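*Asks:* My questions are about this predicted structure, shown below with the sequence.
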Amino acid sequence: RMLLFLSFLSTSLLVAADIGNGAVPFTGPPQRPGSTPTPGPNGWATYTPQTYPDSITDYTQCQMPGESFLCDPNRILDGNVTEGHQQLDHALNTIRSSTQCACTSADANYGTCKGEGGYTVSLALVDKITLDANQDNKVDRMNAAMKFANSLRNLQDRGQCEDDILIFLSRQDQVMWTSTGPIAERALTAELINEVTLNAETYFVKGQYTAGLSYTLEKYGQVLRGEQVDLTPPSGWMWPFPLWAVITIGVVLGLVAIALIGLAIWGCTRCCCQEKDQYTMGTRM
């Protein structure tokens, strides 16, 4: 595989020649020296594809209340983790229910549509990957993330005909990788995956993992539904209202405030003038 390294802000962007796979190491919140990963419910702090829990059959190990396409055994999400899980779980289910199976008769070697919705996207989150002691640079971490994501996607085998997608994120290794099946690769190109992942870094650098993953799922969902996708870098806006609406309201309120201040000044000036006229008239008498 040919790897192309691009420099962006002190962050290296890895582009794999195989369409549909991409990783961006991001500069996450600083870790304390000697900090250790947060153990999951089974006591493991780090995972391999073989030891990683299945969110369909072992959902309690994934910190989920029921079957899900999301697994977060180390609870790495920020803020209210339960709400974050619900938000991401809903986004994953929405993609599956709002897209169509992309397999055709020419794809019979991969399988056939089974009437179970469209693309299946899974989220696999960890605090840290199990690495050898000498694997401590960005290239090693990216390669490890790629192998982890591809192996886990193949092990879980959740697609109908190789149309599945798995997004893997390791917090302490500061890397996110999207692994896709051959059918899903047709929609999610390497260029698009890398651009979306790089935009999501806007949130990751602030430790806003829920927002970054939500952004990623939003863009992937739009692509998989055949919708137009705006890949303008996000501003990091987190309110439930669009930024333009808040700016418009702010401008209107500002104009109202200026008008009220102007009215108050005019009223004070008029009052002072009336008092001056009354004083002058009294002097003449």
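*Replies:* Perfect, I can see it now. Numbers count the residues shown, from 1 in each chain.

*Asks:* use CA for all of it now, contacts and neighbours both
*Replies:* Fine.

*Asks:* The stretch 151-285 of the chain: strands as residue ranges?
*Replies:* For the stretch 151-285 of the chain, the strands defined by DSSP state E, counting those that start in this stretch occupy 164-170, 175-180.

*Asks:* what comes into contact with the last one?
*Replies:* This points to strand 175-180. Strand 175-180 is contacted by residues 20-26, 141-142, 145-146, 149-150, 153, 162-170, 188, 193, 197 when judged by C-alpha atoms under 8 Å, 6 or more residues apart in numbering.

*Asks:* counting residues per helix, which one in this protein is longest?
*Replies:* The longest helix of the chain (DSSP state H) is helix 243-284.

*Asks:* chain center to that one: distance?
*Replies:* Centroid displacement of helix 243-284 relative to its chain, using C-alpha atoms, centre = their mean, to the nearest Å, is 48 Å.

*Asks:* and what of stretch 218-233?
*Replies:* Distance of stretch 218-233 from its chain centroid, counting by C-alpha atoms, centre = their mean, is 13 Å.

*Asks:* Pick the most buried one from the strands of the stretch 151-285 of the chain.
*Replies:* Comparing these by mean neighbour count (mean count of other C-alpha atoms under 10 Å), strand 175-180 ranks first with a mean of 28.

*Asks:* quick one: it to strand 164-170, angle?
*Replies:* Strand 175-180 and strand 164-170 meet at an angle of 170 degrees, taking axes from the mean of the first three to the mean of the last three C-alpha atoms, to 10 degrees as the criterion.

*Asks:* next up, a second structure to put side by side with the first:
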Amino acid sequence: MILPRWNLLHILQFSTLFWYCSSIRFPYYSPDAYPDSERDFSLCRMPWRSLVCDPNEILSEEGLLQLDRSTKFILNKTKCPCASYDSPMGYCTKETGYSISIAVLDSIYVESSELVIKERLERIFPEALRRKQSRGQCDDDILIVLAVKNRIVATSVGSVARRKLNYEIVDKVTELAKFRYFDDGDYARGLNLMVEIFGKVLAGENYLEVLPSKVERLYFYKLKNLFPSWPIWLTFLVLVGIPAIVVLIVLITALIISLRKYLRITRYGYQSGNPDEPTDELTETSLTSSLNSS
């Protein structure tokens, strides 16, 4: 059957419109509009189904693939945590364990009529998107959201996953990733650090060894705020070098004063006063010499 010409034109127009709409990159997203990386993975810049999505092209291709490997490694390494008393939320249907999804976007959509503070936005968007994607088996999934223009790095943790990955750990790891990588714009490495530490926690491994040492904490939490654009070695060089230089100047000054005092005593036989004014000892010697000559 041959379709009329005007029908073919309409089909072509609708096909072009559909292709354009499917390839558009929004400057901001709401939880409902954000693409699903397990279904619309091409919109997330992934070549296959993944737990990582970056529709605004913020991360490099290498960074995306590394995050994809890290999240899948944790999914296959850990075991399903669903217990019998978690049956109202679901039960284990797969051999895989915890799923950590990552949503990267330029900014989060907020209606102009809403007065949403940043803290509320950090809580609402990740929670709504995690529940929409529903990638856990019994509310055991985790979602990390990075909104660059909103300067938000937030994590939503399901109630079952929260038994191991509590909010205190999440906050510490997020703060560490911010100071190490996010503040310098290295988003891929910051997200990968969070995924790796979360994976250690969920697998029951020792994650404290990954956290920074006391010296590193001093730098990242205190000193870096004072010198945000300086490397760590330069910061410590300045903080140690300036006091050392001051002490050296004081010692050199004291040495010069002592040497001058010593030279004055040796040359003129006095300790203070004008070099042209002899001491009492010199005056007495002169008088004795005068009497003897007389």
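*Replies:* That came in fine, so what should we check first? Keep in mind that this is a model prediction, so the values were computed, not measured.

*Asks:* Now the TM-score, please.
*Replies:* Once superposed, the chains reach a TM-score of 0.64 (TM-score structural alignment, normalised by the length of structure 1), with 192 aligned residues with a C-alpha RMSD of 2.0 Å.

*Asks:* Same list, the strands of the stretch 151-285 of structure 1, but as TSV with distance to Asp132 of structure 1 please.
*Replies:* Shown next, in TSV, are the strands of the stretch 151-285 of structure 1 (distance: least, C-alpha to C-alpha, whole Å):
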stretch	distance to Asp132 of structure 1
strand 164-170	16
strand 175-180	17
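
*Asks:* To Gln100 of structure 1, which of those lies closest?
*Replies:* Closest approach to Gln100 of structure 1 among those is made by strand 164-170 (12.3 Å; C-alpha to C-alpha).

*Asks:* Please tell me which residues of structure 2 the closest one aligns onto.
*Replies:* On structure 2, the counterpart of strand 164-170 of structure 1 by TM-score structural alignment is residues 141-147.

*Asks:* Give the equivalent position in structure 2 for Ser12 of structure 1.
*Replies:* That one, Ser12 of structure 1, aligns with nothing by TM-score structural alignment.

*Asks:* Ser12 of structure 1: neighbour count?
*Replies:* If you count neighbours by other C-alpha atoms under 10 Å, Ser12 of structure 1 ends up with 17.

*Asks:* Am I right that it is in a helix?
*Replies:* No - counting by DSSP: H, G, I helix; E, B strand; the rest coil, Ser12 of structure 1 is not part of a helix but strand.

*Asks:* which residues touch the spatially closest residue to it that is not a sequence neighbour?
*Replies:* Nearest residue to Ser12 of structure 1, sequence neighbours excluded (C-alpha to C-alpha, 6 or more residues apart in numbering): Leu6, at 5.7 Å. Counting by C-alpha under 8 Å, 6+ apart, Leu6 of structure 1 makes contact with Ser12, Leu13, Leu14.

*Asks:* What's the match for Met194 of structure 2 in structure 1?
*Replies:* Using TM-score structural alignment, Met194 of structure 2 pairs with Thr216 in structure 1.

*Asks:* Look at its match and say how many residues are nearby.
*Replies:* 19.

*Asks:* Surely it and Thr197 touch.
*Replies:* Yes - using C-alpha atoms under 8 Å, Thr216 of structure 1 is in contact with Thr197, at 6.8 Å.

*Asks:* Secondary structure element holding the counterpart of Cys80 of structure 2 in structure 1?
*Replies:* Aligned counterpart of Cys80 of structure 2 in structure 1: Cys101 (TM-score structural alignment). Assigned by DSSP states H and E, Cys101 of structure 1 falls within no helix or strand.

*Asks:* Cys101 of structure 1: neighbour count?
*Replies:* When neighbours are counted by other C-alpha under 10 Å, Cys101 of structure 1 registers 22.

*Asks:* and what of Ser258 of structure 2?
*Replies:* Neighbour count of Ser258 of structure 2, defined by other C-alpha under 10 Å: 12.

*Asks:* How about Gly199 of structure 2?
*Replies:* Gly199 of structure 2: 24 surrounding residues under other C-alpha under 10 Å.

*Asks:* and the gap between it and Ala177 of structure 2?
*Replies:* Counting by C-alpha to C-alpha, to the nearest Å, the separation of Gly199 of structure 2 from Ala177 of structure 2 is 15 Å.

*Asks:* what's the answer for Leu208 of structure 2, then?
*Replies:* Note on Leu208 of structure 2: its distance to Ala177 of structure 2, by C-alpha to C-alpha, is 14 Å.

*Asks:* and the two? which has more neighbours close in?
*Replies:* In this view Leu208 of structure 2 and Ala177 are compared by other C-alpha under 10 Å, and Ala177 has more residues nearby, 21 against 11.
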